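*Asks:* Below is the sequence, then the predicted model.
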Amino acid sequence: MARSLVDLLTAHASQQPAATAYRYLVTGDGDGEVQDITYARLARRSRAVAAWLQDRGLAGARAVLLYPPGIEFICGYLGCLSAGVVAVPGVPPQGRSQNHRALIRTKRLIADADATVVLGGREVLAALNAMAEHLPELAGITCVATEDIPDEAADAWHEPDLAADQVAFLQYTSGSTSAPRGVMVTHGNLLDNERIITERMGHTPDAIAEHRGEMFVSWLPVYHDMGLIGPVLNTVYLGVTATLFSPLHFLQQPGRWLDAVTRYRPHTSGGPNFAYELCLKHATPELLDGLELSSWKVAFNGAEPVRAATLRRFADTFGPAGFRRETSYPCYGLAETTLMVTGGSVAAPPVLVDAAAGGPHEGEADAAAVGCGRPGPDTTVVIADPERQEELPEGEVGEIWVAGASVAKGYWRNALATRETFRATLKDRPDRFLRTGDLGFLRDGELFVTGRLKDLMVIDGRNHYPQDLELSAEMSHWALRPGCTAAFSVDGGTAGEQPVVVAELSPEAAGESEKITDLIRSAIGRAHGLPVRDIVLVHPGTIPKTSSGKIQRHASREAYLAGTLSVLDAAALG
């Protein structure tokens, strides 16, 4: 029985050495340059990196990984696991506009993880070296471009003794409501969550055979848990093939994602809700004519609120290209549970409910709540009242708590936060639960996520979820960018808490700012019975988001109060 992903990589390299593990589309296009790596080569390169680390006595140390998109990151990551070194995936500098943000995050990672080595690509490390004066944290830290480690180093590799509770890597959370924390994910956590992903997403031997081993297409960033634990590590867990390309190439031309699905016919591919919206925005007749999506079985949608309107429009728009409604696969997970907690049933359409009228019932409304599936095997999900430490009855909204072998060990060097988040208990139950900080309810075993506990707005004694206001705002005018709106409340003095909406607006509609502001105000008033204190329209790409694309509402609120938002057409808004 495999004790770690390292054991599985060794088995695949022995049993199917010539099979392709990963292919990487260098330009994002299937007809462009393609790099690939077999299981034999992947094992040898990983062992070369591992041997280099072992030779320097770094077992148990932390290694920050800073790579551009590509296969070399995977070799570096698996090299760390193969050496018993704790991998710390980081966000590499990606051009001038990203350097400041990446620099701050890199400083934080190196310092918080107490890293002793940085592994990366040549160009990334050269960029870091150029910023050395701003990175005193690099003093005394060894930096190595792993592509410069020769294959022959693998001959000195010795298999580490890896225990299930040994930390494999630190996954730094995206920090949508707080400063990022390093989640300690163990080798046992990884194996359990890969088992859950395999079961929930229907990655059976028959499915693998039907798809000729082509199981994934992914543009997701590999430093984020959705891109890493899903497409990258489930591939090596199963011994199948994944096609990868850069997130930047997807953002430049969203159609590349669907072209890759057409070309390679994977079983599974997905991303956050905004990715499906981007595809819809670029769904020209020319794109649709060239697509064949009938082999796509699982189009997972998670990491941010899943919107019923997006699911419906995507299925309607791409149905002529073979996409089926039941392929849409809402799911729920978080770094603290390694990744996946719940997922839908393969070949069944998403479950929608409308909780607006006296309790949940089946609904097709665009604003309906979307079910995120059922817990994976041996995973327990309860809805709790954290103050009373009591489990709530079905249909009642409370905090989502999770227990199971995928729940991580805790936060790196943060005993207080670990105790508060990972050690929750319910009255009359011995289990220890993870407090997710997310709100939701259960219905017939299906989980519905309604929002973040810290984002909840209480106005005039009523609870309002910011994503509901954001959706109403975005649907009021075509020029409001999907997934680029932040709603939050501010102190209105004697009037109490009042909502504010900040929304990114396409520049071509800047002359209609006043009209759009009125439409947003009217839409929120009709749908939620709320007067909006302020509406701010800002330049595209300026609303604070996490590395995975989640809206940072607290940061947006702080920027609003500080007057630092990048306001579009301020005169018209005056």
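*Replies:* The structure has been received and is ready for your questions. Note that the coordinates shown come from a computational prediction; the quantities given were computed from them, not determined experimentally.
*Asks:* From here on, just use CA atoms for contacts and neighbour counts.
*Replies:* Will do.
*Asks:* can you map out the helices along the stretch 401-550 of the chain?
*Replies:* Per DSSP state H, counting those that start in this stretch, the stretch 401-550 of the chain carries helices over the ranges 415-422, 466-474, 513-528.
*Asks:* Revised request: answer the last question for the stretch 101-250 of the chain.
*Replies:* Under DSSP H, counting those that start in this stretch, the stretch 101-250 of the chain gives helices at 122-130, 187-200, 205-210, 225-227, 233-238, 247-252.
*Asks:* A50: which of these is closest?
*Replies:* Minimum separation from A50 across those (CA to CA) falls at helix 187-200, 16.1 Å.
*Asks:* tell me which strands and helices the closest one is in contact with?
*Replies:* Helix 187-200 sits against helix 5-15, helix 233-238, strand 340-343, with contacts defined as 3 or more CA pairs under 8 Å, 6 or more residues apart in numbering; DSSP states H and E.
*Asks:* Same list, the ones you listed, but as TSV with distance to D192 and mean neighbour count please.
*Replies:* Output for these, formatted as TSV (distance: least, CA to CA, whole Å; neighbours: other CA atoms under 10 Å):
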stretch	distance to D192	mean neighbour count
helix 5-15	11	19
helix 233-238	11	22
strand 340-343	10	27
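*Asks:* Make JSON lines from those and add distance to Q54 to it.
*Replies:* Shown next, in JSON lines, are these (distance: least, CA to CA, whole Å):
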{"stretch": "helix 5-15", "distance to Q54": "15"}
{"stretch": "helix 233-238", "distance to Q54": "22"}
{"stretch": "strand 340-343", "distance to Q54": "32"}
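*Asks:* quick one, which of the ones you listed is nearest to A424?
*Replies:* The nearest among those, by CA to CA, is strand 340-343 at 17.1 Å.
*Asks:* okay, pairing it with this:
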Amino acid sequence: MLLDAGTVAEALVERARREPAAVAFYLPDEPEPDRRITVADLLARAHAAGAALVAAGVTPGARVCLCLETSAPLLAGLFGAALAGAVPSVLEPPLTAGRREIWLERVRHIVAVARPAVLVCEEPLRATVEAALEGTDVTVISPPFAPGAVAEPVLSAPPDEAAFMQFTSGTTGAAKGIVLSHRAVFASAAAIGAGGPFLADDVMVSWLPLHHDMGMIGGTLSPFLLSLPSVLIRPMAFGSKPDRWLRLIHEYRGTLSPAPNFAYRLVTAVARRTDLSGLDLSCWRTAFNGAEVVDAATLHDFIDLTARYGFRPEHLRPCYGMAEVGLAATFSPAGTAPRVELLSRSAITEGRAEPSASDEDAHPYVSCGVPVPGIKIRVVDDTGLDVGDGRVGRILVAAESMMTGYIENPEAGPVLDLRDGWLDTGDLGFQLGGELFVTGRHKDLVILAGRNYQPQSFELAAEKVAGVRPGGAAAVGVPDPASGTERLVMVVETVHHRDPGLSAATADEVGAVVARRTGVRPARVVMVPPRTLPKTSSGKLQRSRVAARVAAGTIG
């Protein structure tokens, strides 16, 4: 049941008064005494972090960037900022030394957008961050936080006042700050709790990063506001040993655990060659699958693998959402196996959801379910008119948990462009019998393992390579059944197309330069002759046509 509070700070104080000994978070990978944090302990740690933020210059309404791994200090900083009345956001730390410069570019961009008073990072990164932010008014501090207390904790605030900022997972220049009000944070938690439904004895298990909405809102804040414990580990712990996810659910008797589609594919592949004897997943009641287009083969393979360990098909729940509404928009109905409809791929591209006349044209489309409480969904054509059941169109959402706006231009402030209260998600889909099916994106975003990337950054990097024509690079995401996610494919026009050896060398160089400049290596680089890429009459690249030709094997 959602706490009767108006702010996260008030919820923390109320829980500490009511159930101080209840476990708020388990952190299995942390050293003692950080592995088990009670609500009372969390309040004390939040006071210490909040006092450090105030001493560094944070005032009510100021913004704070927390650049820390999933850890006790990150949780202390998050709740400490709330006690100080500040607006926190989480920024991922660099995963490797080789990615540090890319990470610093993102830090500079987010600082320019968010204009925080304080940035918190680990001590080994502090000097580097301070040098990168020289000339700004940002104070950089590091944990551990000395014992202390926020003298005047801010426990109440107007419902529409900013409570939290979530940055999108795009590349450096594309990251947008999404502002959620206190009302939106609580409305999102209420929607998730009711749509689950989340029960009084539930336990959340999550390895998702807290700079992502599924990790922060879904795995961390919502369970806390619903008085449930969360088991949190770092994303790299999952990446290096995916079966650890399943073992944690077994060990802590986890009942709730969400992940993107690629994670279910990855853990299935690893589990098939790993000894999982003794594993019991019968406790896992809700396994949300979202953050990217859900793949029917992934659902089938995961269910087939985990059935022997007690997992039931109806507990795998495809879903759909976005940071702009806090997190959740639709959940597949509880108690039913995932709904998959075998439809005509060609008809879908023409805007119709109908059965296929041939096996070659048939494609399984997965339902993402029905709107959670407080959310409304429409599918419309380009003029804004509803298209009706079984017709593909643009997905619009209206929500009680709607964001206040984006912060992209520090001078302009938050901006939210709604049409009669409806937000265009940029996604395409259709409805059948009240359930939503997502087919792709109207926008040109490339989604890799649940992260959104603007294609322009990849294309600009490719054009730096000698032999690549200016304006002659296209970056597209192409579904990869083997991994359950998309793969980045670069289609590049080159003057070397008649020389196979030189063309291959150019392709290798494109892959290396794109990886170095963006942190993402293309799965494939296709070299094509000049003037191959389809463009509009005004010269605009038609990436959707490029992606379709790559998928069909008719280019390169």
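*Replies:* Happy to help now that I have it. From a predicted model like this one, the values you see are computed outputs, not experimental measurements.
*Asks:* TSV for the helices of the stretch 101-250 of structure 1, including distance to F318 of structure 1?
*Replies:* Output for the helices of the stretch 101-250 of structure 1, formatted as TSV (distance: least, CA to CA, whole Å):
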stretch	distance to F318 of structure 1
helix 122-130	38
helix 187-200	24
helix 205-210	23
helix 225-227	24
helix 233-238	27
helix 247-252	18
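*Asks:* Tell me who's in contact with the residue mapped onto R388 of structure 1 from structure 2.
*Replies:* Residue correspondence to structure 2 (TM-score structural alignment): R388 of structure 1 is matched to T383. By CA atoms under 8 Å, 6 or more residues apart in numbering, T383 of structure 2 lies in contact with nothing.
*Asks:* Around E387 of structure 1, count how many other residues there are.
*Replies:* By the criterion of other CA atoms under 10 Å, E387 of structure 1 has 6 neighbours.
*Asks:* How about E292 of structure 2?
*Replies:* 24.
*Asks:* Check the one 5 residues further on too.
*Replies:* Neighbourhood size, A297 of structure 2 [other CA under 10 Å]: 15.
*Asks:* and it, what element?
*Replies:* Applying DSSP states H and E as the criterion places A297 of structure 2 in helix 296-306.
*Asks:* One more: E32 of structure 2?
*Replies:* In this assignment (DSSP H and E), E32 of structure 2 forms part of neither any helix nor any strand.
*Asks:* Can you report how many residues neighbour it?
*Replies:* 9.
*Asks:* Which parts of the stretch 451-556 of structure 2 are strands?
*Replies:* 451-453, 468-480, 485-494, 524-528 (DSSP state E, counting those that start in this stretch).
*Asks:* err, the stretch 51-200 of structure 1, not the other one
*Replies:* Under DSSP E, counting those that start in this stretch, the stretch 51-200 of structure 1 gives strands at 62-66, 86-89, 117-120, 142-145, 167-172, 182-186.
*Asks:* Disregarding flanking residues, what is the spatial nearest neighbour of G177 of structure 2?
*Replies:* F167 (4.4 Å; CA to CA, 6 or more residues apart in numbering).
*Asks:* rewinding a little: nearest to D36 of structure 1, out of the helices and strands packed on helix 187-200 of structure 1?
*Replies:* helix 233-238 (13.8 Å).
*Asks:* Where in structure 2 does the closest one fall?
*Replies:* Going by TM-score structural alignment: helix 233-238 of structure 1 matches residues 221-226.
*Asks:* ok, back up a step: make CSV out of the strands of the stretch 51-200 of structure 1 and add distance to G363 of structure 1 and mean neighbour count.
*Replies:* Output for these, formatted as CSV (distance: least, CA to CA, whole Å; neighbours: other CA under 10 Å):
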stretch, distance to G363 of structure 1, mean neighbour count
strand 62-66, 45, 26
strand 86-89, 41, 26
strand 117-120, 49, 24
strand 142-145, 53, 17
strand 167-172, 37, 26
strand 182-186, 37, 25
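*Asks:* sorry, back to before: out of the helices and strands packed on helix 187-200 of structure 1, which gets nearest to G79 of structure 1?
*Replies:* helix 5-15 (9.0 Å).
*Asks:* how about the closest one, which residues of structure 2 does it hit?
*Replies:* With TM-score structural alignment as the criterion, helix 5-15 of structure 1 aligns to 8-18.
*Asks:* mind putting the strands of the stretch 51-200 of structure 1 in a markdown table, distance to N99 of structure 1 included?
*Replies:* Formatted as a markdown table, these follow (distance: least, CA to CA, whole Å):
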| stretch | distance to N99 of structure 1 |
| --- | --- |
| strand 62-66 | 13 |
| strand 86-89 | 17 |
| strand 117-120 | 16 |
| strand 142-145 | 18 |
| strand 167-172 | 19 |
| strand 182-186 | 22 |
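*Asks:* ok, the residue nearest to T298 of structure 2 when sequence neighbours are not counted - how many residues close by?
*Replies:* Spatial nearest neighbour of T298 of structure 2, excluding adjacent residues (CA to CA, 6+ apart): R265 at 5.5 Å. R265 of structure 2 has 22 neighbours, counted by other CA under 10 Å.
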